[in-house]
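Novice: Mind looking at a prediction? Sequence and model below.
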Amino acid sequence: MGSGDVPVLNLDRLRELMFASAGGTAASPFDTHPYLVVQAVSGDQADADKLAAWLRTQPCPVIGIAGEGSDPAVLTACDLVLDSFAELDAIAANIRRAPLAAMTLVQVLRVTAGMPLAQALVVESLAYSTLQGGPEFAAWSRANPPAPHGVAAEDGPPVLIARAGEHLDIRLNRPRNRNPMSVEMRDALVEALQLVVADETIRGARVSGVGACFSSGGELREFGTAPDPASAHAVRSLRLPAAVLIRCADRVAFHLHSACIGAGIELPAFAVRITAARNAFLQLPEIRFGLIPGAGGCVSLPQRIGRQRTAYLALSARRINAATALEWGLVDEIVD
């Protein structure tokens, strides 16, 4: 049974692949189908634990299809689990378009599970830098060359800061450009969060956005302007808002509205509390650029919604609304 041209494997077929590969690799980013799709239905229970351990070593996304009698050990080993075949074709197509990014994503999510946050951010950054030097991002960059001159000039500082007693209000302030995480926004946000870290009399900080949306994510017109991937990793090591936020996250809340894309949800997911307007929608689109979430999302989202739902969001590039985000625990409350 399958969906379109996507082959779906039961446990018997997986067992054959495991033995045929001598416990090695059954699929790779260089294959026609750079993923494994597993339907572990009843009657296929033998050696399930051994198969689950083998699936965790595969250098490709492992997609589980849940159903009555599915083996829990095998489904837990999968990188993402779908309740039906409805979205399988679209996710498989995304993986085929960017198999290296898809592989890197699931590997990062696997290896950083349970890792201290600061160390996990280093792993994410190294993986992101690797993909910045890869063919998938290069192809996207050729079709979308850097255009930093196209960023509309706006008055005032990129981040507005106001203090009232023990509370600090931080607002992203590039509404004409939809509050992208540009270089100037990144640096200003780092400084604002460093203030929270340094001043323990600030009992609570609230981050929100001015204008039509909270944040449209990374400033795409600046993508590809780093001199080289190694230098880009060095800059993230020095100026990553997430690395500062994790040091004061228990005192920081975010309020989201309308578009919260890429960094626009990756960073808030670290905070102790997230509220969202009913019109908020959240998305991880990086697979379309041949990249993975690089603003901390491979670390922050699993803390809230788990590894499998994070992989689902990243590989599907699907938008979810505030109600779904609340149901999953990605936001804590919807407010009008």
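Specialist: Cool, got the structure. No experiment lies behind these values; they were computed from the predicted model shown.
Novice: Please make it C-alpha for all contacts and neighbour counts, starting now.
Specialist: Fine.
Novice: need the contact list for Asp169.
Specialist: Asp169 is in contact with 160-163, 205-207, counting by CA atoms under 8 Å, 6 or more residues apart in numbering.
Novice: which one of those residues is nearest Arg110?
Specialist: Among these, Val207 lies closest to Arg110 (CA to CA), at 29.9 Å.
Novice: Quick check: that closest one is in a strand.
Specialist: Yes - according to DSSP: H, G, I helix; E, B strand; the rest coil, Val207 belongs to a strand.
Novice: Tell me how many other residues surround it.
Specialist: 24 (other CA atoms under 10 Å).
Novice: related to what we said a few turns ago, turn the contacts of Asp169 into a markdown table, columns for distance to Ala120.
Specialist: Shown next, in a markdown table, are the contacts of Asp169 (distance: CA to CA, whole Å):
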| residue | distance to Ala120 |
| --- | --- |
| Leu160 | 30 |
| Ile161 | 29 |
| Ala162 | 32 |
| Arg163 | 32 |
| Ala205 | 24 |
| Arg206 | 25 |
| Val207 | 23 |
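Novice: ok, structure two:
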Amino acid sequence: MNYQNILSETQGAVAIITINRPKKLNALNRETIQELHEAFNEANEDDAIKVIIVTGSGDKAFVAGADISEFANYSVKEGKNLAAKGQALLFDFIENLSTPVIAAINGFALGGGLELAMACHFRVASDNAKMGLPEVSLGVIPGYGGTQRLPQLIGKGRAMEMIMTASMIDAETACSYGLVNHVKKQEELISFCQNISAKILRNSTVAIGAAIKAINANFKDGINGFDIEIKQFGKCFGTEDFAEGTTAFLQKRKADFPGNRD
């Protein structure tokens, strides 16, 4: 598929999606959010794709935020619809994909950019990365899940401070907070994410998808994460991947998972 604002390529079983608006520091507008949805959906539907890496073009920004010019004059209703549609179309969508998504944060990840990274299953940052949710400096709050995911990742107090002060933190601080898993030199960022992907590729995609569902369930109101874990654990016993994994273990050989998804 041809895109205007993103690039999508496949390297073996790994899809790399790049937000490509360098003149706008890869800021998210409606068209880019729609294209990202389509690219992520296409990769997730492709059984040959086992991992997705998302990053930004250039060496300055992952995503520097939302394109403010699009919504500066919105009404209350339009603002609410903007957040609701964006969350459903992209941020919640990514979080609940069965294919693992790694955010390779290669520079500024601000506002909607940090919210995009937080929607991914985990994050790796370049050593020049800066992260923050500066929305209150514009008289608004994070609207793409930032007030929910940031406290989940770094704790309520630190999230309150970051949001209230509209301050940025550097990559090492983000790592110490648990916001990102690793910090690497920019030129090593994608190769490091590919190395993590290679480790993921050794394992059952069916089991990984089940683990994502169980882990996410713990953060959803009204849902007992332990119950979801039990259900997903039981479902694994009926899969071809479980049969292959246990047989390979008993036969002392490397498993060759068929990876047949539901």
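Specialist: Cool, the structure landed. Note that the structure is predicted; figures quoted are calculated from it, not measured.
Novice: Could you get me the TM-score between them?
Specialist: After superposition, the two chains reach a TM-score (TM-score structural alignment, normalised by the length of structure 2) of 0.64; 181 aligned residues with a CA RMSD of 2.0 Å.
Novice: coming back round to it: just give me the closest of the contacts of Asp169 of structure 1 to Ala311 of structure 1.
Specialist: Nearest member of those to Ala311 of structure 1, counting by CA to CA, is Val207, at 25.9 Å.
Novice: Show me what that closest one lines up with in structure 2.
Specialist: Using TM-score structural alignment, the equivalent of Val207 of structure 1 in structure 2 is Val54.
Novice: how close does its match get to Ile17 of structure 2?
Specialist: Using CA to CA, to the nearest Å, we find Val54 of structure 2 at a distance of 5 Å from Ile17 of structure 2.
Novice: Assign the nearest residue to Arg15 of structure 1 once chain neighbours are set aside to helix, strand or coil.
Specialist: Nearest residue to Arg15 of structure 1, sequence neighbours excluded (CA to CA, 6 or more residues apart in numbering): Leu51, at 6.9 Å. Three-state assignment for Leu51 of structure 1 (three-state DSSP): helix.
Novice: Just give me the match in structure 2 for Leu51 of structure 1.
Specialist: Taking TM-score structural alignment, Leu51 of structure 1 has no aligned residue in structure 2.
Novice: before we move on, what about Arg251 of structure 1?
Specialist: That one, Arg251 of structure 1, aligns with Pro100 by TM-score structural alignment.
Novice: Then Ala322 of structure 1?
Specialist: Per TM-score structural alignment, Ala322 of structure 1 is aligned with Ala171.
Novice: got the contact list for the closest residue in space to its match that isn't next to it in sequence?
Specialist: Leaving aside its sequence neighbours, Ala171 of structure 2 sits nearest to Ala129 (CA to CA, 6+ apart; 5.3 Å). Neighbour list for Ala129 of structure 2: 61, 105-109, 170-171 [criterion: CA under 8 Å, 6+ apart].
Novice: that older thread, hmm, Thr76 and the residue nearest to Arg15 of structure 1 touching each other?
Specialist: No - using CA atoms under 8 Å, Leu51 of structure 1 makes no contact with Thr76, being 11.3 Å away.
Novice: and the two? which has more neighbours close in?
Specialist: Shown here are Leu51 of structure 1 and Thr76; by other CA under 10 Å, Leu51 has more neighbours (19 against 14).
Novice: where's that one relative to Glu222 of structure 1, distance?
Specialist: Separation of Leu51 of structure 1 from Glu222 of structure 1 (CA to CA): 44 Å.
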